[in-house]
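Q: sequence and computational prediction follow.
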Amino acid sequence: MSCTIDHSHDEVRQKLVSQHEYLPKEIFTGVEILLQSNLDQERLNQIFHLLKKYDLASEDEKLHRNRSFEKLIEENGAG
């Protein structure tokens, strides 16, 4: 999941807010906490792309993304 565009902290936060109603509560809260820390660009891009079009993803894809979110949250101590 590589991207040539670096997404700003604000872009990631806006994307999180736009997908809020589609995300499980614990994922939303965990990512919100993550965004309060000083994340590197790679993490910001990773979160942005997990959030991108989350609402349009299949149930299987959402489960896959949720596992990725949970791993990120756990690795960064936000869970």
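A: Received, thanks.
Q: alpha carbons only for contacts and neighbour counts from here, please
A: Noted.
Q: biggest helix in this protein by residues?
A: Assignment by DSSP state H gives helix 59-75 as the longest helix of the chain.
Q: give me the secondary structure label for the spatially most central residue of the chain.
A: Central residue of the chain (C-alpha atoms, centre = their mean): Ile47, 3.4 Å from the mean position. Of the three states, Ile47 takes helix according to DSSP: H, G, I helix; E, B strand; the rest coil.
Q: please compare the first structure with the one that follows:
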Amino acid sequence: MSECKLNHTHEDVKTKYESQAAFLPEEMEPLFNQFFEKEHTQDILNEVFHLLKKYDLVAEEEQGNRNNRLYLVLNNV
């Protein structure tokens, strides 16, 4: 993934999640619900946004890589 210089808001991440939720593993839903109940650093918000960005369009292997990273982030915030 390329680095982006934009800072994404909590609402940006939530909107991106909602647009990609149907393509994500179902067991991530409660983790995202917990994620959105808290405040997070700008780095975390940007990372989650970019892991979700175009999730539905990437190859299955890349989805697996992103899932692993999302689980790591969501379980540790």
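A: Received it, and whenever you're ready, just let me know what you need. Please read these numbers as outputs of a predicted model, since none were measured by experiment.
Q: look up how far Asn38 of structure 1 lies from the residue nearest to the centre of structure 1.
A: 13 Å (C-alpha to C-alpha, to the nearest Å).
Q: do the same with Phe69 of structure 1
A: Computed as C-alpha to C-alpha, the Phe69 of structure 1 to Asn38 of structure 1 distance reads 17 Å.
Q: more neighbours, these two?
A: Counted by other C-alpha atoms under 10 Å, Phe69 of structure 1 and Asn38 do not tie: Phe69 has more neighbours, with 21 against 10.
Q: quick one, what contacts the nearest residue to that one once chain neighbours are set aside?
A: In this structure, Phe69 of structure 1 finds its nearest non-sequential neighbour in Ile27, 6.7 Å apart by C-alpha to C-alpha, 6 or more residues apart in numbering. Each residue near Ile27 of structure 1 by C-alpha atoms under 8 Å, 6 or more residues apart in numbering is listed here: 66, 69-70.
Q: any idea how far Ile27 of structure 1 is from Arg67 of structure 1?
A: Taking C-alpha to C-alpha, one finds Ile27 of structure 1 at 10 Å from Arg67 of structure 1.
Q: for His20 of structure 1, same thing?
A: Per C-alpha to C-alpha, His20 of structure 1 is found 17 Å from Arg67 of structure 1.
Q: which one's more surrounded, these two?
A: Set side by side, His20 of structure 1 and Arg67 show more neighbours around His20, with 17 against 13, by other C-alpha under 10 Å.
Q: wait, that one sits on Phe28?
A: Yes - counting by C-alpha atoms under 8 Å, His20 of structure 1 does reach Phe28; the two are 6.5 Å apart.
Q: which residues touch Ala21 of structure 2?
A: Counting by C-alpha under 8 Å, 6+ apart, Ala21 of structure 2 has contacts Glu29.
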